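1. Below: sequence and its predicted model.
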Amino acid sequence: MNAPTTPTRRLLAASILLAAAGDAAATNAVVSPPNCNEAGFAAALAAVDGSGSGTITFNCGTATITFTNYKTIANDVVIDGGNAITFDGGNTSALFQVFASANATLKGLTLQHAEFNQSHALENFGALKLDHVRVQTNVSAGPVVANSGTLRVRWSTFSGNQNTATAIGGDGGVIANDGGDASVESSTFTGNSTGRYGGAIYSNSTLDVLDSTFTGNATTGMGSGGGAIYQAGSGTSTVEYATIVGNTGQAFGGGLYNDGAGSATLVVSRSIMANNTNGNCDGVLTSGGYNVWFGATSCPFAAPGDGAGDPMLGALANNGGPTQTMLPGAGSAAINRVPNAQCAQPYDQRGASRPGGVIGNGSCDSGAVEVSGTLDLIFYDGFE
């Protein structure tokens, strides 16, 4: 995409309802029939973004809006699809570019079939939140989400995305965190791939992953690696309470890989790494403790609670909460692995409480799911 420029301001179509939001300058918009289409949405976005801040919602029922060109966001904008709206790139268009001046939230949306000159569905230079979003079946020679700003992902699903590049541009099947600050919480990455590094996520700067599941992700190009996550660059990044199972690195690092060439530290704690092809844990990794691994390769961890054992995971399924997870079965080595004093996080990927109180001892489970946790629906509704 081109470097950020000032977006063109257009008049709002008559069918879009406007209301003052907060201060007088802010504008909200509701996209309604007969303009539940690209032109109607573009007009709403121009009005809200042009006012400096506001929220776009939809009164379209379940609808797909196909883009013929990508949309830019320069200010404080929330786009809330109510879990009923799909933005579709038609395999020819990208979806959004977020300027450095922006604070954008995409919520309750499906984003699919995006491509732009063999590049990114979403390009972020500012602050971007993805909340209860499904990002699926995007195929191009570049990562789906290119982040050079601040990226916050929560309760979202990334599935079936493909980055076909094997050289420059081939880093990150879904997310390429290139000099930005990225955090991923309570989300699932499944069936994504890239031709070089990071089947799901590539990062050369600060990355924090919490309560998330990675399965069936892969790197495919010759000499490629980091089937789930590839870390490079500098800074301290973390992977905590993750389930990383059945991913593939074509040459190395089927699960996790930190290349160690720079000064990057990747701390892994309270996580499951199992049955990843060509290495569960490779490169220069640091343990925060209470990790469990299983399969043909071990992890180089010896902190308290670290060890091999069968997590006895079920298939990816709806186990409660907004995203699919992999539930440990009876006798799992992950259950009750973390002492109560070391639990650290109050909720699992589903929004269920930690500790789950299995057999009443107050310990927590390693991985993204707390087997006997109590689901608390109040936490399902986006960023608190």
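-> Looks like it arrived, so ask away.

2. can we go C-alpha only for contacts and neighbour counts from here?
-> Fine.

3. any idea where the helices of the protein begin and end?
-> For the chain, the helices defined by DSSP state H cover 38-51.

4. Quick check: longest strand in it by residues?
-> In the chain, with assignment by DSSP state E, the single longest strand is strand 76-88.

5. what comes up buried for that strand?
-> Within strand 76-88, the residues that qualify as buried by neighbour count (16 or more other CA atoms under 10 Å) are Asp76, Val77, Val78, Ile79, Asp80, Gly81, Ala84, Ile85, Thr86, Phe87, Asp88.

6. contacting residues around the fifth one?
-> This means Asp80. Residues in contact with Asp80, defined by CA atoms under 8 Å, 6 or more residues apart in numbering, are Thr55, Ile56, Thr57, Phe58, Thr105, Leu106, Lys107, Gly108, Leu109.

7. Can you tell me the closest non-neighbouring residue to it?
-> In space, and not counting its chain neighbours, Asp80 is closest to Lys107: 4.7 Å by CA to CA, 6 or more residues apart in numbering.

8. what's the neighbour count on that neighbour?
-> When neighbours are counted by other CA atoms under 10 Å, Lys107 registers 25.

9. for comparison:
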Amino acid sequence: MRIKVAWSLLTLVFVVGAALTYTRSASSSSPDRHAATPRVVPRNFNLLLPFATTLDVDRSDDTASATACTNAPNDCSLRGAVINANAAPGALPVTINLQPSTTYNLTLTNAAQENAASTGDLDINTTLHPVTIVGGGSAGPGASIIDASGLNVGTAHDRAFQITGPGVAVTFQDLVIQNGQAADDGGSGASTNPAAQNSTRAGGCILNGAGIDVNGVAINGGGTVSLTNVTLQSCQVLGKGDSQVNQPNALEALGGGLASIGATGNVNIAGSTLTSNSALGGDGGNFNNGNAGAAKGGSIYFTGVALNISGSKITSSHATGGEGGDGPGNQQNGGGGGRAHGGGAYAGTGTVTINNSTFESCAATGGNAGTGQNGGNFGGEAGGGGLYSFANTTVTNSTFDSNTATGGRGGDAFGPDCFGGHIALDGGAARGGAILADNGSLTVNTATFANNSVKGGDGGDGGKTNGGTCSGSQHGAGGVAQGGAITNQNMGTTVNIKHGTISGNSAQAGNSGVNQPGVSLPARPVAEGTGGGIRVGPGAATLENTIIANNTAANGTGDATGAPVPGPDVDGNVTSNGHNLVGNATEATGFTGTGDLTGVNPSLMALADNGGPTQTMALSPGSPAIDAGVAAGASFDQRGRPRTYNDPGVADAATSDGTDIGAFELQPLCSLACPGDVEVSNDPNECGAVVEYTEPAGAGCGTVTCDHPSGSFFGVGETTVTCTSTAGPSCSFTVTVNDTQAPKITTGGSVTLWPPNHKYQTFSVNDLVAGAVDNCDAGVGVGGVRIKKVTSDELENSGGDGSTLNDIVVAADCKSLKLRAERVGGGNGRVYTITLKVADASGNVGTATATVTVPNSQNGAAAVDDGPHYTVLSNCP
């Protein structure tokens, strides 16, 4: 049955037991001997406490009518299951199961704005119970895929899912969600959506919050959304552009993959990949000051209570500001380029935790400003190529690699004459290639920042297009570039970094534009490119046991003299808690803590997979960072390897406890030795054996995992055991289990021959054997049993037995025999003993005996076995 109410037997027994009443008998003198004392049951106690309702989706097409989800075939679509889950009463959790290796194409485009999942995106709106959607995997041939591309045809746009407001709890697990597109549905920058946040331009695949109620009133706040082993890919959100003149109302785009809007939302992302998602701000309108819309969060836009990201990857995602509109008339100005914040993720409020995760190849790109004859405008600023944080953010055991923030180009200001001012403006600033901390706090514990960059936008060009000079014209300066990896922008924003490695990052300022020659043209300043690793802004920054080296910074080109000096690794004043290593401390102050090293090359290796969930930069042998730091409470490095390993071949720095500086703790070379080959016999009545062995270990090997752990059951035969260390080396040995147990034959009871008429009687194996079994060989049976030998406790020719010979004759195939019915007259009877045998595939031979007796008299005592006096052997091997 596809609607399944699953009970816990233990829970059921407890519930029913708790609900029962019992009667205690009164004493014989009691006036009420039958009075019952009830067991008190709480008023809100529910006798029916099943723990799950399951809806099995059995069709892949998109229909809102298949909501029954019963035993009947073909009556449960994904949309139907969501509608069913929304309508289900009570607090019973609902699980929607998708089929593996199946794509669910959403095709019912949005007929009207609604939050009931009837058309368009799948709205989940129930606050009565949590809803879980489970697939068959997030990658590979078994993946379950929810594809929203069918909702984005022509002018139609929609995402895949919307969680409509506070109190709604939804978990997505083991599936792919892709190709959603959220775009504003209004004209001239004005949305027709009644939600205050213009929700149609947020959350390209999943939107948490910003729903509307049945009265068309906006719901402010999000629910709880969890992604576990989910791939969220190729989703897009588009800010609305402005096509009308003199109407600078382009709208921003929020969260290309997922957006959580409002004060109540919570988002949990575990073991998931968000990739190739984008947020594109709307373009400004042409005519005058048509400013473009901003883009926030290429994969994630978050405001709410808590955003938790663990064991996940945010890759190849983009936030791109819109293009400023052009102002072609004499007195018109071009529009400003749209801002871009958070190429990977934008965190606007609350608490953010990032653990064991990677932000890679994400980009925040400010929009270019438009062109105006009177004046250009500023290029869009860009911040946080990986992450823009306006929240309290903690990053642990994670890597930010190859993320970029690029400012937009300043607007040009050209004209054929000097009627307009022709004042071009500056390129957009670029801050924080990996992270821009713009408010709150940023805490980094054991993380790597490599190959991130910021690039300021170039300034616009100004002047006459047909030569000559205009006295008031101006060209734009380049945009500043600050913090190739990290920067904090505002006074109250604090940065604390412990056990970090920040290397290979860069800050390149933009170049100034060009202007027609003229005596009164103002010189434009050189834009500063600084803090290739970290640029410390107005807020405080505290560093401990951190490497910042081999980063670069460069100014742009300009006209004015006295250009600022770039700070390649760190720009600004820091508070050092000691044991930091800085390659170039030019433009940095504060590195006077205990054990600080400046002007030193840490000899880092390239970013690589050195074990652990994220890539790291290993220390080369001989690095000055080895044994030059302190643990400062850390038990492990970024990979999960023990911290501290005190290298016996390196003298500790004067104030070091033997810990290495940075995110990577150099470990001893792993020498892994497996035990010798093991050979044992099978356990009794088992086709194999439980084998204990000494699991290998070695200094510097980290955790060693064997594919057949000690104490495992090993089948008969040879098994190769491979043990692999998290440091890389592996070793192997064999476990051989020999089948040494013989098969077992079960015989029937003794057979009696009567009368003693000296005639033969034939017996087959089937007459004597009830069964034959083996612990390993399923082919062993009665059919394989043979006669080995037969003995008689009387001589072949004894007195009174008729003087006959050949009393025992075994057939050539050893599967039957003939016995003569005779015995010595006046004796105690005759006993024939037949020894049977059977062999298994391993060569083990099992035997058993059966008896045939000839009593002295028919109704007298049973025959007595006096031991063998006559033996016949079979000819079968």
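-> Noted; the coordinates are in hand. Computed from a predicted model, the values in this text were never measured in an experiment.

10. before we move on, back to that, separate out the buried members of the contacts of Asp80 of the first structure.
-> Thr55, Ile56, Thr57, Phe58, Thr105, Leu106, Lys107, Gly108, Leu109.

11. residue in the second structure matching the last one?
-> Using TM-score structural alignment, the equivalent of Leu109 of the first structure in the second structure is Ser272.

12. Can you tell me how far Val570 of the second structure is from Thr589 of the second structure?
-> Remark: distance between Val570 of the second structure and Thr589 of the second structure (CA to CA, to the nearest Å) = 9 Å.

13. Neighbour count: the two, which is higher?
-> A count of neighbours by other CA under 10 Å puts Val570 above the other of Val570 of the second structure and Thr589, at 33 against 14.

14. Go ahead and confirm the more buried one touches Ala541.
-> No. Contact criterion CA atoms under 8 Å: Val570 of the second structure and Ala541 do not qualify, at 10.9 Å.

15. Which residues are in contact with each of Val570 and Thr589 of the second structure?
-> In contact with both Val570 of the second structure and Thr589: no residue, using CA under 8 Å, 6+ apart.

16. Does Leu873 of the second structure touch Val790 like I think?
-> Yes. Leu873 of the second structure is in contact with Val790 according to CA under 8 Å; the separation is 6.5 Å.

17. Who has more neighbours out of the two?
-> Comparing Leu873 of the second structure with Val790 by other CA under 10 Å, the one with more neighbours is Val790, at 24 against 15.

18. For the nearest residue to the more buried one once chain neighbours are set aside, what is the enclosing helix or strand?
-> Distance criterion CA to CA, 6+ apart; nearest residue to Val790 of the second structure, sequence neighbours excluded, is Ile834 at 4.4 Å. For Ile834 of the second structure, the host element (DSSP states H and E) is strand 830-839.

19. What range does that strand cover in the first structure?
-> Counting by TM-score structural alignment, strand 830-839 of the second structure pairs with no residue of the first structure.

20. Give the next helix or strand downstream of that strand.
-> Downstream of strand 830-839 of the second structure, the next assigned helix or strand under DSSP H and E is strand 845-854.

21. residues of that next one that come out buried?
-> Gly846, Thr847, Ala848, Thr849, Ala850, Thr851, Val852, Thr853, Val854.

22. The last one and Phe763 of the second structure, how far apart?
-> Pointing back at Val854 of the second structure there. Distance of Val854 of the second structure to Phe763 of the second structure, given as CA to CA: 14 Å.

23. re earlier: would you turn the buried residues of strand 76-88 of the first structure into JSON lines with distance to Ser271 of the first structure?
-> Putting those into JSON lines (distance: CA to CA, whole Å) gives the following:
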{"residue": "Asp76", "distance to Ser271 of the first structure": "35"}
{"residue": "Val77", "distance to Ser271 of the first structure": "35"}
{"residue": "Val78", "distance to Ser271 of the first structure": "33"}
{"residue": "Ile79", "distance to Ser271 of the first structure": "33"}
{"residue": "Asp80", "distance to Ser271 of the first structure": "32"}
{"residue": "Gly81", "distance to Ser271 of the first structure": "33"}
{"residue": "Ala84", "distance to Ser271 of the first structure": "33"}
{"residue": "Ile85", "distance to Ser271 of the first structure": "34"}
{"residue": "Thr86", "distance to Ser271 of the first structure": "33"}
{"residue": "Phe87", "distance to Ser271 of the first structure": "34"}
{"residue": "Asp88", "distance to Ser271 of the first structure": "35"}
